[in-house]
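Colleague: coords below, sequence missing:
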């Protein structure tokens, strides 16, 4: 059964979910976005203007309990994903398109595609070894292989300069003091720590607990969250590749982060309502606020409230390409779930 169209002022469509927050789900003109099916392994396209029934893109073969995450190139309508041991691409201009296998291997579940759709970054897993791959989309040739020193995932290409590729040292936030890494063939061929959790902490003996980094569109670098369960200074940080990191806005409950394409605003979801006393997961329950932040002033504006459950229904907010609205996974008070859109006050 196809997901239903929206029947409320919040939902774009129900029984679907948005892709991972450091990936892109929007087609280049921003009028439509790709969403995952909440009931079976399948992808759909939905009209961001709301109300239209999602259009089936592809039914995927079963792959255990894997979640279908995907990344759409910013400049061309080409989707990339890792599924069932394959890196796949899908031409979004063709309603009858069949997926094309670009690479086969034991792969992490997230990939990143360059803005022009010519290259894909993926992480291959062989036992305890992790290798960063840069794959030519046209030929399937692996143009670069970088051995990673730790359990790494969350791979993403910099939208501003796809020569830069980010990945994460995976693990419990309280135990990982070198989470955010950057790779570049000339500037960081073996990888470089992008954010120093000890140096940016009030006390270097207690490094910040960080994660959910998202590489930025307007300059090479990333925004990331210092979680409320960790030491000060908590909130959203920006870490450019060519400048010192800075705290953009303090927050005690920030969770996932997205940024507008011009870099003027950031959006976060929270662990518990943003105005609840305490920090981190203290008394968080299953509620979350969607909060827009002015990157110049750090001022915060709550634009929506939602609930969350297990993946893929974390809120995972992101901006529409024009920056005028935020989309996020939404669970309403009746338990209906889907993708919602909220206008951003200016």
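Modeller: In hand now; what should we look at? Just so it is clear, the structure is predicted and the values come from calculations on it, not from any experiment.
Colleague: could you use CA atoms for every contact and neighbour count after this?
Modeller: Will do.
Colleague: list the buried residues of stretch 131-150.
Modeller: By 16 or more other C-alpha atoms under 10 Å, the buried positions in stretch 131-150 come out as 131, 132, 133, 134, 135, 136, 137, 140, 142, 146, 148.
Colleague: can you tell me how far residue 19 is from residue 37?
Modeller: Distance of residue 19 to residue 37, computed by C-alpha to C-alpha, to the nearest Å: 11 Å.
Colleague: between those two, which is the more surrounded one?
Modeller: Each of residue 19 and residue 37 has its neighbours counted (other C-alpha atoms under 10 Å); residue 19 has more, 27 against 24.
Colleague: which ones are touching that one?
Modeller: 25, 34, 35, 36, 69, 70, 71, 316 (C-alpha atoms under 8 Å, 6 or more residues apart in numbering).
Colleague: burial measure for the nearest residue to residue 314 once chain neighbours are set aside, as a count.
Modeller: Distance criterion C-alpha to C-alpha, 6 or more residues apart in numbering; nearest residue to residue 314, sequence neighbours excluded, is residue 308 at 5.2 Å. Look at residue 308: counted by other C-alpha under 10 Å, it has 22 neighbours.
Colleague: A further structure is provided below for comparison with the first:
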């Protein structure tokens, strides 16, 4: 068996290490016979389904808050000719009916969104804005506002950070274009004040959570982000120069950070796709988190935690965001300290409300999103609980995979560029046959049992691999296949390490049935070690 070893692999993306292939049983590296060490869960997150596809329930829009408090959430339920709202206890599963609204299948938006603050829920349905007091034992909707004759309301309703008024917009019926009017309605006495009027088709009006004197809105496309202010921009102004930023399309902005006055918005296409922070003052816009530039795994909708530290975004599937595409929900550290992590997969529906639309709870500890069944277009709601913090457990040692000394036994290894990787690069191994292996070396100061963390890039061309350390098989085989590009950080406990040089080997075992690569590849971003909890 020929073998080529390369040390100091460096950062030259595309540099390949080639080796003659061999078949399993003729030259595969031997492994010590040992019982697998126990493997911990991939993430310290708890994923739960809050509803079933049979119930056809969905979560609200990311610009809104759908959580009542730390224990309760409100879900929508699609019915024939109607939409109902249900309050669900995320701990006990207990639920109660809140309201039912007529939503004809012929409506432009045959569903409702809802927004909650301090036990009060507002929603737009039947061309009216409604208020529901969730603190009542038997809550019922109370009509707050109806637009002038011949006008139709947007389903987007935004609550003031003080929780005492709601913002909505209306247009000539049926809604296809402007002119636009946006009004603010007091929840206490129903007083109405117009805050915007213009010939344009403006949508997604939102108060800035940090400074509600600023009201953001969207025109979409290449002139997406705009803002109003009674003094600084009484007639509205564009706040994002997308041409200068190199972003052809901007979409789905949110103004929910209480830490800063600004809008987190998704940039699509061009050389600068990803999550941008744009401000209504003179501060420059910033690309906080570069995202995938192609359709596979590209960012779509987003939300930001109240402290401004974390973002969550849904991603397109392999071929976009149409019905049947499977995307993911990604957690993004906006400080750039930790690379993005995948919270879960999510199916895309044919239209709203069957888009994932992930959003944080007000305390930032939970994320809820909608998942769609491809065959039926039915929806369910998934909850991801951080169990207190999204920050990964600290490591005692970490290394970029592409910087480690490596050996390939059959196949080839190469460095690839990827903005989602921790240092912008990762290590890709493409075997020539089953039994081919990638081996990397790393050093440790002392011996002992450790928890090993791998950061891997999943893909639809990946294979199934056996992990071994110093000749001992660790855990069960790892299936690296995913229908969409995602990033996982599996951890393996009770891994015996030596003082000095240790070897980590990934050996190709087989294929996922849907993998497009034969034999399937594997991609590693980082390797880390920490002492047991």
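Modeller: Arrived safely. Predicted model only: the values in this text are computed from it and were never measured.
Colleague: if we can go back for a sec, would TSV of the buried residues of stretch 131-150 of structure 1 with secondary structure and distance to residue 159 of structure 1 be doable?
Modeller: Listed next are the buried residues of stretch 131-150 of structure 1 as TSV, based on DSSP: H, G, I helix; E, B strand; the rest coil; distance: C-alpha to C-alpha, whole Å:
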residue	secondary structure	distance to residue 159 of structure 1
131	strand	21
132	strand	18
133	strand	17
134	strand	15
135	strand	16
136	strand	17
137	coil	17
140	coil	21
142	strand	20
146	strand	20
148	strand	22
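Colleague: ok, so of the residues you listed, who is nearest residue 339 of structure 1?
Modeller: Using C-alpha to C-alpha, residue 137 comes nearest to residue 339 of structure 1 of those, at 29.8 Å.
Colleague: that closest one matches what in structure 2?
Modeller: Under the alignment defined by TM-score structural alignment, residue 137 of structure 1 is paired with residue 187 of structure 2.
Colleague: list the residues that contact that match.
Modeller: Listed by C-alpha under 8 Å, 6+ apart, the contact set of residue 187 of structure 2 reads 131, 144, 164, 165, 166.
Colleague: kindly recompute the last result at 6 Å.
Modeller: The neighbours of residue 187 of structure 2, taking C-alpha atoms under 6 Å, 6 or more residues apart in numbering as the test, are 164, 165.
Colleague: just to revisit the earlier point, same list (the buried residues of stretch 131-150 of structure 1) but as TSV, adding distance to residue 343 of structure 1.
Modeller: Shown next, in TSV, are the buried residues of stretch 131-150 of structure 1 (distance: C-alpha to C-alpha, whole Å):
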residue	distance to residue 343 of structure 1
131	40
132	37
133	38
134	36
135	37
136	37
137	35
140	40
142	41
146	41
148	40
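Colleague: farthest pair in these?
Modeller: So, the buried residues of stretch 131-150 of structure 1 by C-alpha to C-alpha: farthest apart are 137 and 148, at 22.2 Å.
Colleague: quick one on the thing from earlier: now the contacts of residue 19 of structure 1 as a markdown table including secondary structure, distance to residue 168 of structure 1 and neighbour count?
Modeller: As requested, those are arranged in a markdown table below (DSSP: H, G, I helix; E, B strand; the rest coil; distance: C-alpha to C-alpha, whole Å; neighbours: other C-alpha atoms under 10 Å):
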| residue | secondary structure | distance to residue 168 of structure 1 | neighbour count |
| --- | --- | --- | --- |
| 25 | coil | 21 | 26 |
| 34 | strand | 25 | 28 |
| 35 | strand | 24 | 28 |
| 36 | strand | 24 | 28 |
| 69 | coil | 17 | 23 |
| 70 | coil | 18 | 27 |
| 71 | strand | 17 | 27 |
| 316 | coil | 18 | 29 |
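Colleague: number of nearby residues for the aligned residue in structure 2 for residue 97 of structure 1?
Modeller: By TM-score structural alignment, residue 97 of structure 1 lines up with residue 139 in structure 2. If you count neighbours by other C-alpha under 10 Å, residue 139 of structure 2 ends up with 15.
Colleague: sec struct for residue 139 of structure 2, please.
Modeller: Following DSSP: H, G, I helix; E, B strand; the rest coil, the label given to residue 139 of structure 2 is coil.
Colleague: the closest residue to residue 98 of structure 1 other than its chain neighbours: neighbouring residues, count only.
Modeller: Excluding its sequence neighbours, the residue lying closest to residue 98 of structure 1 (C-alpha to C-alpha, 6+ apart) is residue 90, at 6.7 Å. Close neighbours of residue 90 of structure 1, defined as other C-alpha under 10 Å, add up to 19.
Colleague: give the contact list for residue 90 of structure 1.
Modeller: For residue 90 of structure 1, the contact set (C-alpha under 6 Å, 6+ apart) comprises 78, 79, 99.
Colleague: any idea which helix or strand carries it?
Modeller: Per DSSP states H and E, residue 90 of structure 1 falls inside strand 86-91.
Colleague: residue 300 of structure 1 corresponds to which position in structure 2?
Modeller: Residue 300 of structure 1 maps onto residue 340 in structure 2, by TM-score structural alignment.
Colleague: oh, I was asking about residue 124 of structure 1
Modeller: The alignment partner of residue 124 of structure 1 in structure 2, by TM-score structural alignment, is residue 170.
Colleague: how close does that match get to residue 253 of structure 2?
Modeller: Applying C-alpha to C-alpha, the value for residue 170 of structure 2 to residue 253 of structure 2 is 19 Å.
Colleague: show me what residue 159 of structure 1 aligns to in structure 2.
Modeller: Aligned partner of residue 159 of structure 1 by TM-score structural alignment: residue 209.
Colleague: re the thing from before, in a helix, the match of residue 124 of structure 1, correct?
Modeller: No. Remark: residue 170 of structure 2 does not belong to a helix; assigned using three-state DSSP, it is strand.
Colleague: check contacts around the closest residue to it other than its chain neighbours.
Modeller: Sequence neighbours aside, residue 153 is the residue nearest to residue 170 of structure 2 in space, at 4.2 Å (criterion: C-alpha to C-alpha, 6+ apart). Contacts for residue 153 of structure 2 (C-alpha under 6 Å, 6+ apart) come out as 127, 169, 170.
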